[in-house]
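S.K.: sequence first, then the predicted structure:
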Amino acid sequence: GQKILSAPFAILGSIGVVAQLPNLHRLLKKHDVDVEVLTAGEYKRTLTIFGENTEKGREKFQDDLETTHELFKNFVARYRQQLSIDEVSTGEVWLGIAALGKQLVDELQTSDEYLASRAREADLFQLHYAEKKSLPERFGMAASTVLEHGVLKGWTRLNEQRFWQ
């Protein structure tokens, strides 16, 4: 988009990369459960949930996260050139009013305010969908209504007569 609008109370930012995974290796080892992880390629599995993680694997995983973060920052910076990208790519979040000051957004406006302003500038049409009923359907509905009211009135009169007798 050419312009980013935000509600004053929206949460924006979080230009960062996170990965977390539990490691059950010690628990499995305590209960004599072995897990075999077979891979082809030195870095096919850098960290694992079940196996023993190595410092080399952790370093590679961290390098991959840093690379992803750089790609993310570059993408944002390409489309929001007015940003101080290093200032806003810490993984922090800000409310809309602070994000405006950091130039993450161009304007503060709620979605209701935006739609109302656009409605004043646009030609709006209200559509109504009516299903056309066939003659037997219309006759059936009309007959049903007549019968329902007729039977209901008759039933009410009958009950009134019994009550007063």
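M.R.: The structure has been received and is ready for your questions.

S.K.: please count neighbours and contacts with C-alpha atoms only from this point.
M.R.: Noted.

S.K.: pull out the buried positions in whichever helix in the chain runs longest.
M.R.: In the chain, assigned by DSSP state H, the helix with the most residues is helix 135-164. Counting neighbours by 16 or more other Cα atoms under 10 Å, one finds that helix 135-164 has no buried residues.

S.K.: distance from it to the middle of the chain?
M.R.: Offset of helix 135-164 from its chain centre (Cα atoms, centre = their mean, to the nearest Å): 51 Å.

S.K.: kindly report the same for stretch 2-19.
M.R.: Its chain's average C-alpha position is 13 Å from that of stretch 2-19, according to Cα atoms, centre = their mean.

S.K.: do me a favour and get the end-to-end distance for that stretch?
M.R.: End-to-end distance for stretch 2-19, by Cα to Cα, to the nearest Å: 31 Å.

S.K.: check which residues of it are buried.
M.R.: Neighbour counts using 16+ other Cα under 10 Å place 5, 6, 7, 8, 11, 12, 13, 15, 16 of stretch 2-19 among the buried residues.

S.K.: next up, a second structure to put side by side with the first:
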Amino acid sequence: MKKSRTGVAVLFIGFLIVAFVALIMTLSMLSNEKEETGTWSSILEGGNKIGIVTIEGTIMSSDDILKQLRKYRKKSSIKAVLLRVNSPGGSVAPAQEIYREIARLREKKPVVVSMETVAASAAYYISSNADAIVCSQGTITGSIGVIMILPEIHQIIQRVGADVNIIKAGKYKDIGSITRPLTEEERGILNGFAAEIHEQFISDVARGRKGKIEEQKLREIADGRFFTGEKAKEWGLVDDIGNFYDAVKVAAKLGKIKTEPELVYPKKKWDNLLDVFMESAASAVVKVVERTRALQAPTIQ
């Protein structure tokens, strides 16, 4: 009987711990939502902050970056935003979405880009809409162009004696299929598509870099070639040569921050109240489990 009561007590404690963790998670999410609105926290916080957004690797999605840009736009304590870019490029649509959100952000506060190793193609597309771009002399940037790679394996299929059946509704539905070569008509369609995207790229860069590079000059170098940071500065694709902290200085100046700026990085998923209690809660759960196992184990009297 005594052992049974102890087991019930241990399970009840375990339930309380789980409920406590759930409560903390709920408070954590509510805390994050309040940060998004930037009401009370913005009033209490100082106004010397620079929000940091990292864009790294191939750009295939814009969701996380858009959320962070919107969050910084709403927080009055963030006086400037700095994008740390290290990307070879990526998909067109995500880059255009980020470009558009940067335009909205610039209506309220300055945006500065700090380029690391590479910021080319779609990464330069995004960067071009900032108030200022800072990079190192050896940074690889530019590459204003569009590429579509369509492999053909129809000859390999023929050699192995395999057949591929394509059922379609729409003359061009299988355009770019790897099972057959392109027709001249299809090649013309795809060339026109690439040219249209290329024109969007050039127009947006010209808009973002207005007053820093003439459009005609931009078109001369918008042929897909890439540049060192030093050469990019000569062409007017970037503004200054420097490292991350040089870019911080530029952002602080544009944001009219008089004191030493505080750099604000995106919070991790549970980088809040939950982090404070999680370790102790997890430890308590482990102890409950160990105690339960001990009660269930055979004993010698």
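M.R.: That came through, no problem. These numbers were taken from a predicted model, which means no experiment stands behind them.

S.K.: overlay the chains and give the TM-score.
M.R.: The TM-score (TM-score structural alignment, normalised by the length of structure 1) is 0.67; 130 aligned residues with a Cα RMSD of 2.9 Å.

S.K.: right, and residue 250 of structure 2 touches residue 113 too?
M.R.: No - under the criterion of Cα atoms under 8 Å, residue 250 of structure 2 makes no contact with residue 113, lying 9.7 Å away.

S.K.: mutual contacts of these two, please.
M.R.: Taking Cα atoms under 8 Å, 6 or more residues apart in numbering as the contact rule, residue 250 of structure 2 and residue 113 both touch residue 132.

S.K.: more neighbours, those two?
M.R.: residue 113 (32 against 23; other Cα atoms under 10 Å).

S.K.: state the helix or strand in which that one lies.
M.R.: Secondary-structure element containing residue 113 of structure 2, defined by DSSP states H and E: strand 111-120.

S.K.: matching residues in structure 1 for that strand?
M.R.: Alignment note (TM-score structural alignment): strand 111-120 of structure 2 is unmatched in structure 1.

S.K.: now the equivalent of residue 137 of structure 2 over in structure 1, what's its secondary structure?
M.R.: Matched across to structure 1, residue 137 of structure 2 falls on residue 8, judged by TM-score structural alignment. Using DSSP: H, G, I helix; E, B strand; the rest coil, the structure places residue 8 of structure 1 in coil.

S.K.: one more: residue 26 of structure 1?
M.R.: Per three-state DSSP, residue 26 of structure 1 ends up helix.

S.K.: how about the match of residue 137 of structure 2: what's its closest non-neighbour residue?
M.R.: residue 96 (4.3 Å; Cα to Cα, 6 or more residues apart in numbering).

S.K.: again, but for residue 212 of structure 2
M.R.: In space, residue 212 of structure 2 comes closest to residue 236 once its chain neighbours are excluded; the distance is 5.7 Å by Cα to Cα, 6+ apart.

S.K.: now the helices: where do they sit in the stretch 1-150 of structure 2?
M.R.: 2-37, 40-44, 63-74, 92-106, 122-127 (DSSP state H, counting those that start in this stretch).

S.K.: can you add distance to residue 283 of structure 2 and mean neighbour count and give the ones you listed back as TSV?
M.R.: Compiled in TSV, the helices of the stretch 1-150 of structure 2 are given as follows (distance: least, Cα to Cα, whole Å; neighbours: other Cα atoms under 10 Å):
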stretch	distance to residue 283 of structure 2	mean neighbour count
helix 2-37	10	15
helix 40-44	32	13
helix 63-74	32	18
helix 92-106	42	19
helix 122-127	44	29
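
S.K.: all set now, cheers.
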